[in-house]
Each structure stands twice: as C-alpha cells, then as structure tokens.
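Enquirer: turn this into a model:
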Amino acid sequence: MREYRRTLPEGAIPLLSDTVLDFLRLAGWPLLLVVTMLLGIDAGNWTRALPIVGIPLLPVLIGATLAARALRKRSGVRQYRLHRFAEANGLTYWPVSRPPRYPGMVLARPFPYEHRVHDRFLRRDGRPFDLGDYSWKRSNQRIEPTHRWGYVMIPLPTRLPHIVLDSRSNDSLWHPGLPDALDRDQRVSLEGDFDRHFTLYCPRGSERDALYLFTPDVMARFIDTASGLDVEIIDEYLLMYSPGGLVTTDPAAWEALMVTVDAVQEKVARWSRWRDATPAEETAAAGVASGARHSPRHVATRGRLTTHLHWWQIAIIAIAIIVVVLRLT
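Expert: All right, here's what the predicted structure looks like:
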C-alpha cells in the first residue's frame, strides 16, 4: 500500500493547502459568526440560542465533512482500491490525467481554465467507454471554488444532432444545473410521466432520433439506477454527467452505473441499425410531424442547441453593473 502511494503521480493526492482553503471558503465566515455568537450568549440563555446558532453552523459541518473526505484521499487508500478494481475488471486506470478533448458543455473548457481528470477509467475492448471525475477553475484564481463533474463518454458510430437530457433531481443550490442554460423552445415531451424527472432538448428535425434513443424502457432504467445523470449527445459522443463527481468505491453504486452504461450502449447499437435502415428524408419528416414546438428564429444551426445565460449569471452581471454605477455617482 505504501509502495503504491509512492508511485502516484503529482496531483493525484489533494494538497493540504487546497483542503484548508476549500474548508475556509465554505465555512470561514459562518464559523467566525458562530464563535462571535457563542461569546455573546449568557450562560442561562444557551437553550434558546441553540436554534439560532445552528443556522450558520450548518455550512461549518458541511465544510468539515468535505475536508475530512479530502484528507482521506491523501492516504492513497482510495486510489489503491480503484486500481485493484480496474485490474479485476479489465479497465485502464489513471489516478490523475490531462482532460480528454471531448466537446460538450461540461468538458470543453477553453483557456483560461485549469482542468484535470481524477480517477479516470478507460475500457477499450468490446463496448468502450471513458469515465472519470473532471474538475476546473479559472487560472490564477485560488479563491474561486473548483467545479467538479463526473462524466462517462460513450463513442457513437456516427455523428448525431445535439441532444440533451437534463435531469431534474440533480439541480440544487450548489449545482443549479448544467453549465449552459438551454432555450425552452427546444424542449421535446417524453412519453408517459418521464417529463417529471427529465427534460429533453433537441434541434428541430431531430425529434425522432431523440425519442428513439430515450424510449420508455431506457428512461425507466435511468430513473431506477441513474436519475441524477444528465446526458448530452454531440457529434460522435454520448456524454453522461453527474455534478460533484461519479467515481466511487461502493460496489453497489458501480454496479448500478455499469447497468446504465450497458443499457445506453445497447440502445445506441440498436439505434445505429435502425437509422441505417431508415431513409434520411423519412427521419426528417417524422421529426417535423412529431408536433414539437420550435420558434423559427431560434432554430439551432448545424444541429446545435441554442443557449442563454442562467438566472444567477444574469444576477451577477446586474449586481456588477449596479456596483459600478454606484461608484461612479
């Protein structure tokens, strides 16, 4: 175990300074507030003050939990277990690697971003896939938080239009959604009640491809084993994303993930055979006849979905403008 830890490349083990900074970034001010409140409470008022103190204490506990998790990664035990798992299942494992050059709204991070992949797995034989935990942040910005996404890449036999399946269950205060906000007029309704769990987006004329891939059996599998995954199809790649990370040492979680990956790969293989046997004119006509509503002036060019700013990005821009105006007046 110790010998394996010494073989780990630079960057595979989290730096202690980064762990401390991440904790202070999340819990620094709340911790200072808790200490100040405790010092100002009389001995006889502790019971009444506990609910008030508990509010700022929550991010402190979250920060401590994340810091403890990062410290466990420094031991090398996690990397060693993942290495043994890869050997047992015929996978190639890298504790840390340069990011792959894939398109998409998560993995295509241009300059000035620093980005890397931790715990990357690659299967080359049979049905190949690439899986790992991807992180990025702006260069030379130590205070800015690091963004983390788990991903699975499945190669496709041919180019496809841009299709996104956005999970509703993984949207939260910490991860409000995918990095790019998609225009609502590109939505396509799924069969049954699956719209309660996922939102499907595709350009006009691509509805039949999207609905053939995400049929009720595939959607049911997603809800059962991978409801927190977003899916993006772009060019020759099918990408699945999970905010915060995807790689785990839990065997049950791995089994559920592999079941989902195998189901998607089987569906892609069937889709390829179906598309080869379907005339292009019939596919396009069926997409138009599917009844999906699109605004002509917002139709994506070259099969790409159109995007806009998130509400929180608009809020940041508005606040910045207000601050500048106030300073100038």
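
Enquirer: please make it C-alpha for all contacts and neighbour counts, starting now.
Expert: Noted.

Enquirer: in three-state terms, how would T199 be classified?
Expert: strand (DSSP: H, G, I helix; E, B strand; the rest coil).

Enquirer: give the buried residues for stretch 47-65.
Expert: 53, 56-57, 59-60, 63-64 (16 or more other Cα atoms under 10 Å).

Enquirer: show me what the longest helix anywhere in the chain is packed against.
Expert: Longest helix of the chain, by residue count under DSSP state H: helix 46-73. With contacts defined as 3 or more Cα pairs under 8 Å, 6 or more residues apart in numbering; DSSP states H and E, the packing partners of helix 46-73 are helix 16-39.

Enquirer: for comparison, sequence B:
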Amino acid sequence: MSAPSPPPSPARRLDLTPLTAPLAEAELSAFVADSKASGKPWRVMTTGARRPGVSDVAGQLVPALVPLVGLGFFLWIGRWSLVEAVWEFTLEAPFPLNLVIVAVVALVLVAALLAVVHVIRLVASLRIPRIWWETAYRLVGFAAANDLRYGHDEQVAHPGVIFLTGQDRVAERRLTTTAGRPLEIGNYRYAVQGENDEQPQVHHWGYVAITLDRRLPHLLLDAKANNRSTFGIKTSNLPVDLAPDQRLALGGEFDEHFTLYAPDNYGRDAFGIFTPDLMALFIDRLGTYDVEIIDDTLFVYGSPFDLLAPRTYAWLQEVVATVVARTVRRTERYRDDFALLESGPDTSSTPAPSPPVAAAAAAAKQGVPDPERPVFALGGDAGSGTATNRVAEQGRRLRRRRWGPAAVLGLLVVAYWVYDTIVAPLFGLPVLPG
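Expert: Below you'll find the model as predicted:
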C-alpha cells in the first residue's frame, strides 16, 4: 500500500547551528557556572536510578581504603628492604612454596588494584561528566535560536498510556513550540518499584505530542515492529493491557504493521479517519512507532530520541508535513454522533484560521516560507485554537483488560484439568471427583 505524500509545507528553517557548531571551552565553563549559581534543573545529574550520595560513597570507601592503608603502612615501614626480602625469600624457598608466595603477592596486588579502581569510580560518580553539561548547553541554545522552550526533568500531565504508569514520571528533556500549533518532542521516563525494596526498574521513552484541531475518539495503534518476543511469543511493548474485544481490523498491509484499538461502537469512525492514503502514510513514516490519538492530541511513542542529532528534527518535520497534516485534513469536520445523545446538538465548527495562519496559508500556496511562522508548523492548515467539538464519554477512553468472573472460572477449569490429567497420574495423587 502506498500513497503520494502531501506537498511539504514551507515552514521556517530550523537553525541547527547550536547542535553542530564547535564548542568553546570558555563558553561551556561560563554556562556551567551560571547553571549552578542560578539553580538550573540540569545542575544535578538525574537518570531515574538513585545516585549515591556522600554518605553512600563514604560507606563504600571505608572497606576499599582499609586494605590500601594497611598495605601502604607496611611498605612505608619496610620501604625497599621489605620488597627485597620478599623477593629473596621467594627465590630461596623450595618448590612449590615459592609458587604459593608468588600467588599470595599477586592476590594482594590485584586486590590493591581493584580497591584503587573502586575508589576512583566512587569519586567519579559524584562528578557530573562533561557530556551532561554539553547536552544541556546545546539544547538551551537550540531552543533559544528557534523560539522553542526547553524543559528539563519536568512533571507532565499528558493523558497518553505511557504517562499513566509507574512512579517518578518525568520528562527528562523536551522541546516545545511557543507559538502556533502546540508541538512537543522529548524523552520521558518512569520507574516501577521492584519487589522487596529492590532498585526500581526505570523505563525510558521518546515521544512526540501534537495538538490536532478536533477532538477524536481514543485510538491506539500498537506497532508490531517494536513488540517484545519471549520464547517466540510476541507481546506489546506498551505498558498497558487493553481489552482485546476493542481490536479493529482495517485490512490489508495496515494490519500487518499495526494493531488498532478503538472504543466500542466507534469502528465506523475509525474507518472514516484511516482512509487508504492515511494508512499508507502511517506505514511509511511511523511503521516502527506506536501512535495514540486521545482527545485532541496525537502522540508518537518510541525509543528515546537523540535530541542533538539534526536527523531527529528532519524526521519530525517530515512527519508533521505529511502524517499530521493529512490527519488534520481528514478530521477537520469530524463529529461524534454519540455526543448528540448525551447533551444535545453539537454546534461546534472548524475554527477559522487566524490572520497570521491565513497569511501563512497564502504563502504556502506560493511555495514561499514565512519567516514569522514557528518551526514545525502546518502550512495552510487550521489554526491552533482549542478544539470545540465533543466526544461522547464512551469514546473518550479505551477499556483496560479486566479479569472478571468468567476469566477466573476459566483458569480454575484449566487448573482442574491439568491436575487430573497430568499431575495426579504422574505423582500418584488422588484424582478429584468429577
């Protein structure tokens, strides 16, 4: 399945210089000093896992330093004569005693070397590496050069499935448009606490959030290319278990790339949105990403993005100019018939483009980039106003899988069959009455 992509919108060119220009040491040093003095969030290195504090390092240093101090004390007392005495004793000792002495000395030296390496690593763990500062410096400069907002270790309130799981949910680094259509790209993490107070397991994602012009029913496209495989059994990489009766087959190549979930009774709406041309764009541009449409926001989920790589933004602009632009056009007149039954007629309409957007649309027709338009914008599409249409409650959220009485009864029947057929005959146990 393939379809021609919409013509790219003439958006303002990104200034990629801050991402690729040589870095002056004096500028980086000044940035580090200012970040520490002004209390910037990136002055502390965070990864999601608990970093050792001073007390933790001190507690680990003592066991490593004691043997080093002891070895240094004996060497200081005996000096070179001690080394000569051990060497002569080894040469004069009978075989295999001399080998035992060599082994003991080797073990002492190896233990001392490992202790030194451990001490160096512990001390280095308290120091923020250069790459951390360099990344923050480049992204801050990139955001300033392109009228974007840079956020670091911020709480997020998105309704998508990856944002409602675990604890310590944080957008590690994200870039957000400050004008025009709201668009956000970033890396996100959350932690799942392990059993018995073990170190929590940290999960990392890359995501894109783009505001649409209309509210749509909750749709989830689970890409099959990034599913996990356990003993040959494919399972979704998404941290959510949706009710399987919400799966919807659109047919053809699309079903080979995505598993589509739609709320009950919204199959017709999904068919109306995902026309063959739009399905082809999703396959071509987002075939390895999970996509979620919830309310008036389209989310794209994948592995963490390299926010310092120009190719990341080239991909993002292509997705906006093709997939998102076509989705906006396909849904510009969407109305939910079920919403009429809840609260009467839906009188909302597609918002008229504001003057700046109308001017951008005129520039788009002439193929001329508008220097006043924000980056990542959709040329010629509707404005960035808040969606005014409604979606019925039954279509706003997908249902999670629930283990009801029927599922529990089914498990009991399977357990009974396994015991009576396999376990009881194998171990000579009594058979349960049928």
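
Enquirer: superpose the two chains and report the TM-score.
Expert: Laid over one another, the chains give 0.61 as their TM-score (TM-score structural alignment, normalised by the length of structure 1), with 242 aligned residues with a Cα RMSD of 3.8 Å.

Enquirer: nearest to Y113 of structure 1 among the buried residues of stretch 47-65 of structure 1?
Expert: Set against Y113 of structure 1, the nearest of these by Cα to Cα is G63 (24.3 Å).

Enquirer: in whatever helix or strand L61 of structure 2 lives in, what counts as buried?
Expert: In this assignment (DSSP states H and E), L61 of structure 2 forms part of helix 54-92. Across helix 54-92 of structure 2, burial judged by 16+ other Cα under 10 Å covers 57, 61, 64-65, 68, 90.

Enquirer: stretch 264-278 of structure 1 too?
Expert: 264-265, 267-268, 271-272.

Enquirer: now do the longest helix of structure 1 against helix 16-39, angle only.
Expert: Helix 46-73 of structure 1 runs at 170 degrees relative to helix 16-39, counting by axes from the mean of the first three to the mean of the last three Cα atoms, to 10 degrees.

Enquirer: can you tell me what T47 of structure 1 aligns to in structure 2?
Expert: In structure 2, no residue is paired with T47 of structure 1 according to TM-score structural alignment.

Enquirer: T17 of structure 2 maps to what in structure 1?
Expert: Checking TM-score structural alignment: T17 of structure 2 goes with nothing.

Enquirer: distance of the closest residue in space to T17 of structure 2 that isn't next to it in sequence from E134 of structure 2?
Expert: Nearest residue to T17 of structure 2, sequence neighbours excluded (Cα to Cα, 6 or more residues apart in numbering): F142, at 7.6 Å. Separation of F142 of structure 2 from E134 of structure 2 (Cα to Cα, to the nearest Å): 12 Å.

Enquirer: who's more crowded, those two?
Expert: For the pair F142 of structure 2 and E134, the greater number of neighbours falls to F142 (23 against 17), based on other Cα atoms under 10 Å.

Enquirer: hmm, A136 and the more buried one touching each other?
Expert: No: under the criterion of Cα atoms under 8 Å, F142 of structure 2 makes no contact with A136, lying 9.8 Å away.

Enquirer: and the strands in the stretch 201-329 of structure 1?
Expert: With DSSP state E, counting those that start in this stretch as the criterion, the stretch 201-329 of structure 1 has strands at 230-243, 307-308.

Enquirer: map Q317 of structure 2 across to structure 1 for me.
Expert: Aligned partner of Q317 of structure 2 by TM-score structural alignment: M258.

Enquirer: actually A191 of structure 2, sorry about that
Expert: That one, A191 of structure 2, aligns with K137 by TM-score structural alignment.

Enquirer: please pull up the helix or strand immediately following the helix or strand containing that match.
Expert: In this assignment (DSSP H and E), K137 of structure 1 forms part of strand 129-138. Next in sequence after strand 129-138 of structure 1, counting helices and strands by DSSP H and E, comes strand 147-167.

Enquirer: tell me how far that following strand lies from the chain's centre.
Expert: When distances are taken as Cα atoms, centre = their mean, to the nearest Å, strand 147-167 of structure 1 is centred 11 Å away from the chain's centroid.

Enquirer: that strand packs against which elements?
Expert: With contacts defined as 3+ Cα pairs under 8 Å, 6+ apart, the packing partners of strand 147-167 of structure 1 are strand 129-138, strand 198-201, strand 230-243, helix 251-276.

Enquirer: returning to what we had before: of the buried residues of stretch 47-65 of structure 1, closest to V106 of structure 1?
Expert: Scanning the buried residues of stretch 47-65 of structure 1 for proximity to V106 of structure 1, where the rule is Cα to Cα, the winner is G63, at 24.7 Å.

Enquirer: quick one: the closest one and V20 of structure 1, what's the gap?
Expert: 10 Å.

Enquirer: can you check A280 of structure 1 too?
Expert: As for A280 of structure 1, its distance to V20 of structure 1 is 56 Å (criterion: Cα to Cα).

Enquirer: next: P9 of structure 1.
Expert: For P9 of structure 1, the distance to V20 of structure 1 - Cα to Cα - is 21 Å.

Enquirer: which strand or helix spans the residue mapped onto the residue nearest to T17 of structure 2 from structure 1?
Expert: By TM-score structural alignment, F142 of structure 2 lines up with F85 in structure 1. Element membership of F85 of structure 1 [criterion: DSSP H and E] is helix 77-88.

Enquirer: mean deviation (superposed) between the next helix or strand after that helix and structure 2, please.
Expert: Counting by DSSP H and E, the element after helix 77-88 of structure 1 in chain order, helix or strand, is strand 92-97. Compared with structure 2 after fitting, strand 92-97 of structure 1 deviates on average by 1.8 Å (mean Cα distance after the TM-score superposition for structure 1).
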